[in-house]
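Colleague: Fold the following, please.
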Amino acid sequence: MYNYIMNFDQNISRRDFLKFTGLAAGSLLLPFGKVSGSNLLQEWPVGVNLGRLAAGELRSFIDLKAEPNMNAPATTRVWRDDVFEIKQEVIANVLDFNRYNQKWYETPDGYIYAPYVQPVKNLPNQPLTELPLDDQGQRGMWVEITVPRVNFELTKPWSNASSWIRDSEGLAKLYYSEVFWASDIRSMDGRIEYLLSEKYGALPDYYWVDARACRPITEEEISPIHPDVGDKRVLVNLQTQTLHCFEGSHEVYFCEVSTGYIREGEWLTPPETTPVWRKLVSLHMSAGGVSQYDSPGIAWTTLYHPDGQAIHSVYWHNNFGVALSHGCINCLPHDAKWIWRWINPTIALYPGELTVPDSSQSTFVQVIES
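Modeller: As a prediction, this is how the structure comes out:
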């Protein structure tokens, strides 16, 4: 599988990126108050626009600026996984010729470069007291994380878990827009918790999570978009870092994306035309452990290339329009979900996966260089 490693400009390594942005080791701040229990949700404003600092290593920080440009003086600093209010999106007041994106977020304490930030909301849910039945008559459901971040309780030693957990030094969390499978339910200290795991592409890790962080995904919200239209085509332009959905000659959807960058003279996202061969509600993607990437809960995954390239949601960057992945086509969650619903063939919520038996029924993905 291919996936993104946290590089925000083409051909910049993770280590160089940290040096370039001034990120350094430190302790994690909790800007909205301390967590009173290991699995309890933090209290963030409900329904307002929030941001989570997604850039950098765990225990790293970045400075907020007095103005929306990199050379402005610092006002304070935020740490990896800090959550803060986004008052508005603005454009840099000094054009930065080293960056494609000129977007910044205004926060109550200063400005932060938007590509470093995952846009999130805090949308707690009413927990269920019983899980629904899946297609096999077993209790279970797909859930989406709808709070900025949430802690969890692993059911086995951390040393035996996937590398995203094992190598996190106890700081691993689940993040807004990730999707998992809930297979059990319990009451713990007066709150309901779901037992989450990943059905596809992962080690058998199980973790208890506050049910208020988890929104059940319904059949209605993944209903196919224009399923009877056979003449569908996805066009990805590597030069412009854009994705276009066509029905015949009519464009029905457009978004900016992040594809694979150029390495040794070749795009890591191959310029070819290939059919969709697998679709999943959620997939765990990894290669080489945390030294490359190990990413759980990747929602709305559409695999189209035999080497493993896919169109999918991301929660670890917001730098769309810049080529920076290992080969996959990174999308904002709502873009990835729309594309996933629109692309043929259709897929049912249960089991949430389909390997296409006949590519003649599939939408083709055409990747071009310009």
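
Colleague: going forward, measure contacts and count neighbours with C-alpha atoms only.
Modeller: Fine.

Colleague: residues in contact with Ala310?
Modeller: Each residue near Ala310 by C-alpha atoms under 8 Å, 6 or more residues apart in numbering is listed here: Tyr2, Thr301, Thr302, Leu303, Tyr304, Cys328, Ile329.

Colleague: Just give the number of residues close to the fourth one.
Modeller: Each residue near Leu303 was counted by other C-alpha atoms under 10 Å, and the total is 24.

Colleague: how close does the nearest residue to it once chain neighbours are set aside sit to Ser197?
Modeller: Spatial nearest neighbour of Leu303, chain neighbours left out: Ala310 (4.1 Å); criterion: C-alpha to C-alpha, 6 or more residues apart in numbering. Applying C-alpha to C-alpha, to the nearest Å, the value for Ala310 to Ser197 is 21 Å.

Colleague: Here is a second sequence; please produce its structure as well for comparison:
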Amino acid sequence: MRPSRRTLIKLGSLGLLRALLPPLPPVDFYTDGEPARPVTRRPAIAFARSLQFGALIRSEPNLRAPQVGVLRRDDVLPIYAEVQTESGPPHNKLWYEVEGGYLHSASAHPVRWQLNQPVNDAGAHGFWAEVTVPFVDSRVAPSVKAAPTKYRYYGGTVYKVIQVVKSPDTPEDVRARPLPFSGSTAWWYRIEDESFPGLYFVPASHLRPVAQAEFAPISPDVDPREKRIVVKLREQRLYAYEGKREVFTCRIASGTYFKDAETGELKDYTTTPGVWYVFHKTPTQHMYGGAVGDDESFDLPGIPWVSYFTRSGIAVHGTYWHNDYGVPRSHGCVNVRSEDAKWVWRWTLPPNDYKERYATLPVKERQNPARGTTVIVE
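Modeller: The predicted structure is shown next:
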């Protein structure tokens, strides 16, 4: 029997669309106490995680098309195709074809759904790992019975694994408390949070170890003084140059204004124009700030591939809380897709050591284009 669209949306919110990703074997799941088998459809190119409550699925890729579905935050659906149309805001006319209709790309974060073979030893220095399922809730102990922490780790975010722990759970425990997106829960990774130390455990199968080769610099033989990043605020685009040759470009979301919850005044978080130099880099950063309730408040673990270029903390980094590039919307940083942030991170100086969390230039070297890549914001 073919599940209804309503059932599939429920399955998406529980992370139970596993059979739609061809490499994963089909399994039985239960919804509302009734058995429901995921139905094999045409292959998904990715999965869409809803970024907000009330994200609308429409019958056609058009903002005026009838609504055929409503998603909650973190509902997950397969993406069958990307569609460019004339309908949408001027900076973003990309739609995703999903089950039952079309979802505007600004409403969803495209993510992977990949389960991984656990690493059985973190080693003396730990290792870096990327979340490869739409999301996973961290817990205070390596068990499905343990209480969740306040942090949900989203697809594409990166963390430092400092310990590998075998779970004490029995098969009965796991069956009684199935986790979203399935996968083995026999082994768990303990995550190091540099901003808020504590106990954070996640199933090892939900994270992919980042290989040391992924830290290798891009174009290391190019004279560092010939490398430069140019951020064009009017275009909302980043360019990378080696001499006069453009070698990379991507869309961005730069800083904007946010409203103060108490005064109603707008605060200026626009990205500061000028000539800067990358001086501090990290594979991942837990960023937070602002007062609770303010438009400007945020608490975001695992931001990937961060390249700081001002002392006030402005950086180029990956983004998972929005998918709407081409318009200012950040707290000053240059938001880009995580894969674009990784390219910039590998291409710029200073280089990163896999064993270290940070690569930081001494103060006296922070305006030396031979040591830190030039960034021009204009």
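
Colleague: quick one: the aligned partner of the residue nearest to Leu303 of structure 1 in structure 2 and Ser338 of structure 2, what's the gap?
Modeller: Using TM-score structural alignment, the partner of Ala310 of structure 1 in structure 2 is Ala315. Distance, Ala315 of structure 2 to Ser338 of structure 2, using C-alpha to C-alpha: 13 Å.

Colleague: ok, and the contacts of Ala310 of structure 1 in structure 2?
Modeller: Of those, the contacts whose aligned counterparts also meet in structure 2 (both residues aligned by TM-score structural alignment, their matches' C-alpha atoms under 8 Å) are Thr301, Thr302, Leu303, Tyr304, Cys328, Ile329.

Colleague: just the buried members of those residues?
Modeller: Thr301, Thr302, Leu303, Tyr304, Cys328, Ile329 (16 or more other C-alpha atoms under 10 Å).

Colleague: Now do the strands in the stretch 51-200 of structure 2.
Modeller: 55-58, 67-71, 76-79, 81-84, 94-98, 101-104, 108-111, 127-131, 135-139, 148-154, 158-166, 187-192 (DSSP state E, counting those that start in this stretch).

Colleague: and the last one, what does it pack onto?
Modeller: Counting contacts by 3 or more C-alpha pairs under 8 Å, 6 or more residues apart in numbering; DSSP states H and E, strand 187-192 of structure 2 packs against strand 158-166, strand 201-203.

Colleague: Could I get those in TSV, plus columns for mean neighbour count?
Modeller: As requested, those are exported to TSV (neighbours: other C-alpha atoms under 10 Å):
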stretch	mean neighbour count
strand 158-166	22
strand 201-203	28
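
Colleague: Mind checking what helix or strand follows the biggest helix by length in structure 1 in sequence?
Modeller: The residue-count maximum for a helix in structure 1 (DSSP state H) belongs to helix 333-342. Heading C-terminal from helix 333-342 of structure 1, the first helix or strand you meet, by DSSP states H and E, is strand 353-355.

Colleague: Tell me the residues of structure 2 aligned with that following strand.
Modeller: Under the criterion TM-score structural alignment, strand 353-355 of structure 1 matches residues 358-360.

Colleague: again with stretch 273-287 of structure 1
Modeller: Using TM-score structural alignment, stretch 273-287 of structure 1 pairs with 275-289 in structure 2.
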